[in-house]
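**Student:** Got a sequence here, can you model it:
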Amino acid sequence: MTDLLIVILLGIVEGVTEFLPVSSTGHLILAGALLGLPEADATFDIVIQLGAILAVVVLFWGRFMIVARGLLRREPQAIAFTRNVLLGFLPAALVGAVAYKAIKAVLEAPVIAPTVVAIALIVGGIAILVIERFAPPSKGGMVEDMSWRTALGVGVLQCLAMIPGVSRSGATIMGARTMGVSRETAAEYSFFLAIPTMLGATALTLWKSRHELSGAHVGSIAIGFVVSFLVAMVVIRWFMSIVAKHGFQPFAWYRIVAGAVALIAIFLH
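**Tutor:** Sure thing, here's the model as predicted:
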């Protein structure tokens, strides 16, 4: 298998998993370990996520323009939307800046990271099943209708995603569900929260790794970026339709099965 094909496959993995509550970083770590790809390090894994984030910007462009015009007019709904996204982003920004080296070390550990990912997949799957079963009744409303306490609480829970395999989207969506946010709004909030979170993570990673990047490395990242963007454009729409019909249980069972299979593969390796 050529390096180009492997990079494309990892881009597909990222595009498919970024917005599903199954952990895109965890899947990239497992795929990289399985394929033995040198480029499948923390820098590659984090930066190509930006391609999937760009898909959110494109698909929700109209919504963002409404918010932008509302901010210029000082409309309460636009201000509340922006406040909630920024409050949800703040905890991850602070923790990420302080714990960058520790997080990167875990992501790049050749044995520890895949094992942590597998265990986190299983535990996260069980958590989703429990939350879906006992979540409080939905309060209704959109992202801008969430209270600032709910937004900040979801932001704190998003920090759990710094553990490989936990899933950023899973932590934010399930966190919002425990606070009475509807499935659809929780999913949308996770999409919007991904934009500043991953922009910040990408900027920090590129700056910290600027002396390590080679031309070939940058080329691999660029290809993975484009592939993840194209795939995510399709997956986001599909994800929302699945959530509306079946909730999050299908993803919980997938996590449990995938984590168990990964653990078996790791111990048999």
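**Student:** Could you use CA atoms for every contact and neighbour count after this?
**Tutor:** OK.
**Student:** you'd agree Phe251 is up against Thr17?
**Tutor:** No. Counting by Cα atoms under 8 Å, Phe251 stays clear of Thr17, with 10.5 Å between them.
**Student:** These two: who's more crowded?
**Tutor:** Thr17 (25 against 21; other Cα atoms under 10 Å).
**Student:** Run through the residues that contact the more buried one.
**Tutor:** Residues in contact with Thr17 (Cα atoms under 8 Å, 6 or more residues apart in numbering) are 23-24, 27.
**Student:** ok, 6 Å please
**Tutor:** Ser24 (Cα atoms under 6 Å, 6 or more residues apart in numbering).
**Student:** With Val154 instead?
**Tutor:** Per Cα under 6 Å, 6+ apart, neighbours of Val154: 172, 175-176.
**Student:** Please flag which of those residues sit within helices.
**Tutor:** Residues of the contacts of Val154 located in helices (DSSP state H): 172, 175-176.
**Student:** ok, and the most crowded of the residues you listed?
**Tutor:** Thr172 (29 neighbours).
**Student:** now it: how far from Ala194?
**Tutor:** 10 Å (Cα to Cα, to the nearest Å).
**Student:** Same check on Ala55?
**Tutor:** 11 Å.
**Student:** So for the two, which sits in the more crowded spot?
**Tutor:** Between Ala55 and Ala194, counting by other Cα under 10 Å, Ala194 is the more crowded of the two (26 against 23).
**Student:** any idea how far Pro250 is from that one?
**Tutor:** In this view, Ala194 and Pro250 are 22 Å apart by Cα to Cα.
**Student:** where's Leu121, which helix or strand?
**Tutor:** Assessed by DSSP states H and E, Leu121 sits inside helix 112-134.
**Student:** Quick one: name whatever helix or strand follows that helix.
**Tutor:** Once the chain leaves helix 112-134, the next helix or strand it forms, by DSSP H and E, is helix 148-158.
**Student:** tell me which residues in the top helix by length along the chain are buried?
**Tutor:** The residue-count maximum for a helix in the chain (DSSP H) belongs to helix 215-246. Neighbour-count burial for helix 215-246 flags 220-233, 235-236, 239-240, 243 (criterion: 16 or more other Cα atoms under 10 Å).
**Student:** ok, now which ones touch the spatially closest residue to Ser23 that is not a sequence neighbour?
**Tutor:** Nearest residue to Ser23 in three dimensions, chain neighbours excluded: Ser167, at 3.7 Å (Cα to Cα, 6 or more residues apart in numbering). Applying Cα under 6 Å, 6+ apart to Ser167 gives the contacts 21-23, 161.
**Student:** want to put them side by side, so please do this one too:
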Amino acid sequence: MDDLVKAVIMGIVEGLTEFLPISSTGHMIVTGKLLDFTGDRAKTFEVVVQLGAVLAVLMLYWKRFMNLLSFNLKKPGLNILHIIIGMFPASVLGLVLHGFIKDYLFGPKTVVVSLIVGGLLLIAAEKIRRRPSAETLDDITYRQALGIGCFQILSLWPGFSRSGSTMAGGMFFGVKKEAAAEFTFLMSVPIMLGASGVDLIKSREFLEWSDTGLFLTGLLASFVVAMIAIVTFLNLLKRISLTWFAYYRFVLAAVVFFVLL
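**Tutor:** Presented below is the predicted three-dimensional model:
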């Protein structure tokens, strides 16, 4: 199969799964194995293609980002400090553990375990969630932002899911799941930009200019699909429980186990 076709497929998978609590990284690893798209270049592609999803968030929430960039901490509601607090725990640990994560946690075996554990977390969040004290983004407190950020640490384990861990954390801390999802979208932008930048710098030794077309193709596919996925997911959250996503994770874990292991 041509590499550009693989890039389109991988981009679609990334855009579709990045903001769902089912682990985009887990899906990318599995898809890469099935497409025989592996190695150092593929690992970097899996990180950089997330920029397409980042652009989708920026496009859909550009007004919110413009307000955040005003750095007005006295204005009621969500501000840039909420985002900084939320992204701080996972950002620090991500930088410290970057090499370990790429060398030891990117693989089908670790993904199977994280899919199951992450699914159990979603079920627990639905079962023991508190009555929401934060109905919207602007109701989220600094304490809740920090709590969500601490849960985001779990997403450093490939297969766990950033949106799954943060939404569950938000529900444990009294944030309505739709608001927690949107906070995740906003918080993911600087984190994913940083992760992609660090990965590109550390991977410059084995990347070539000829890879540019491959990366841009995947990024574009990811952007288009993520635009659709974000809007669809937020509407879906109003109708269904996170438990259904947990069941999907269990099925996917079984598929990964029997097909790839």
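**Student:** Just the TM-score for the two chains, thanks.
**Tutor:** Here the superposed chains carry a TM-score of 0.94, computed using TM-score structural alignment, normalised by the length of the second structure; 260 aligned residues with a Cα RMSD of 1.7 Å.
**Student:** ok, of the ones in helices among the contacts of Val154 of the first structure, which one's closest to Gly141 of the first structure?
**Tutor:** Nearest to Gly141 of the first structure, judged by Cα to Cα, of these is Ala176 at 12.5 Å.
**Student:** For the equivalent of Gly170 of the second structure over in the first structure, give me its contacts.
**Tutor:** Mapped onto the first structure by TM-score structural alignment, Gly170 of the second structure lines up with Ala176. By Cα under 6 Å, 6+ apart, the contact list for Ala176 of the first structure reads 154, 186.
**Student:** same deal with Phe160 of the second structure?
**Tutor:** Neighbouring residues of Phe160 of the second structure by Cα under 6 Å, 6+ apart: 23, 114-115, 118.
**Student:** what about the equivalent of Arg204 of the second structure over in the first structure, neighbour count?
**Tutor:** Arg204 of the second structure maps onto Arg210 in the first structure, with residues paired by TM-score structural alignment. Neighbour count of Arg210 of the first structure, defined by other Cα under 10 Å: 11.
**Student:** what sits against Arg210 of the first structure?
**Tutor:** Counting by Cα under 6 Å, 6+ apart, Arg210 of the first structure makes contact with nothing.
**Student:** Name the nearest residue to the most centrally placed residue in the second structure, sequence neighbours excluded.
**Tutor:** Centroid-nearest residue in the second structure: Arg162, 4.1 Å away (criterion: Cα atoms, centre = their mean). Among residues not flanking Arg162 of the second structure along the chain, Ser155 sits closest, at 4.7 Å (Cα to Cα, 6+ apart).
**Student:** what number of residues lie near the aligned residue in the first structure for the one you found?
**Tutor:** In the first structure, the residue matched to Ser155 of the second structure (TM-score structural alignment) is Ala161. Counted by other Cα under 10 Å, the residues lying close to Ala161 of the first structure total 20.
**Student:** ok, now Ser209 of the first structure?
**Tutor:** So Ser209 of the first structure, with other Cα under 10 Å, has 12 neighbours.
**Student:** Would you mind measuring from it to Lys104 of the first structure?
**Tutor:** In terms of Cα to Cα, Ser209 of the first structure sits 11 Å off from Lys104 of the first structure.
**Student:** try Met240 of the first structure
**Tutor:** Distance, Met240 of the first structure to Lys104 of the first structure, using Cα to Cα: 31 Å.
**Student:** before we move on, what about Gly224 of the first structure?
**Tutor:** Taking Cα to Cα, one finds Gly224 of the first structure at 19 Å from Lys104 of the first structure.
**Student:** now the residue nearest to Arg162 of the second structure: how far from Ala180 of the second structure?
**Tutor:** If you go by Cα to Cα, the gap between Ser155 of the second structure and Ala180 of the second structure works out to 15 Å.
**Student:** ditto for Arg143 of the second structure
**Tutor:** Distance from Arg143 of the second structure to Ala180 of the second structure, by Cα to Cα: 13 Å.
**Student:** of these two, who's got more company?
**Tutor:** Higher neighbour count among Arg143 of the second structure and Ala180: Ala180, with 28 against 13, using other Cα under 10 Å.
**Student:** Superpose on the first structure and give me the mean offset of the helix or strand containing that one.
**Tutor:** Element membership for Ala180 of the second structure, per DSSP H and E: helix 177-202. Superposing on the first structure and averaging over aligned pairs (mean Cα distance after the TM-score superposition for the first structure), helix 177-202 of the second structure comes out at 0.8 Å.
**Student:** Pull out the buried residues from that helix.
**Tutor:** Using 16+ other Cα under 10 Å as the test for burial, helix 177-202 of the second structure gives 177-189, 191-193, 195-196, 199-200.
**Student:** Over to stretch 124-136 of the first structure?
**Tutor:** 124-129, 131-132, 135.
**Student:** now that stretch: which residue numbers in the second structure?
**Tutor:** By TM-score structural alignment, stretch 124-136 of the first structure lines up with residues 118-130 in the second structure.
**Student:** Contacts for the matching stretch next, please.
**Tutor:** Against stretch 118-130 of the second structure from outside (Cα under 6 Å, 6+ apart): 160, 168, 171-172, 174, 242-243, 246, 249.
**Student:** Please identify, among the residues you listed, the one with the most neighbours.
**Tutor:** Most surrounded of these: other Cα under 10 Å gives Phe160, at 31 neighbours.
**Student:** circling back to that earlier point, any chance of CSV for the contacts of Ser167 of the first structure, columns secondary structure?
**Tutor:** Shown next, in CSV, are the contacts of Ser167 of the first structure (DSSP: H, G, I helix; E, B strand; the rest coil):
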residue, secondary structure
Pro21, coil
Val22, coil
Ser23, coil
Ala161, helix
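**Student:** Return the member of those nearest to Leu9 of the first structure.
**Tutor:** Using Cα to Cα, Ser23 comes nearest to Leu9 of the first structure of the contacts of Ser167 of the first structure, at 16.1 Å.
**Student:** how many other residues sit next to the closest one?
**Tutor:** Neighbours of Ser23 of the first structure (other Cα under 10 Å): 28.
**Student:** swap in the one 4 residues further on?
**Tutor:** His27 of the first structure: 26 surrounding residues under other Cα under 10 Å.
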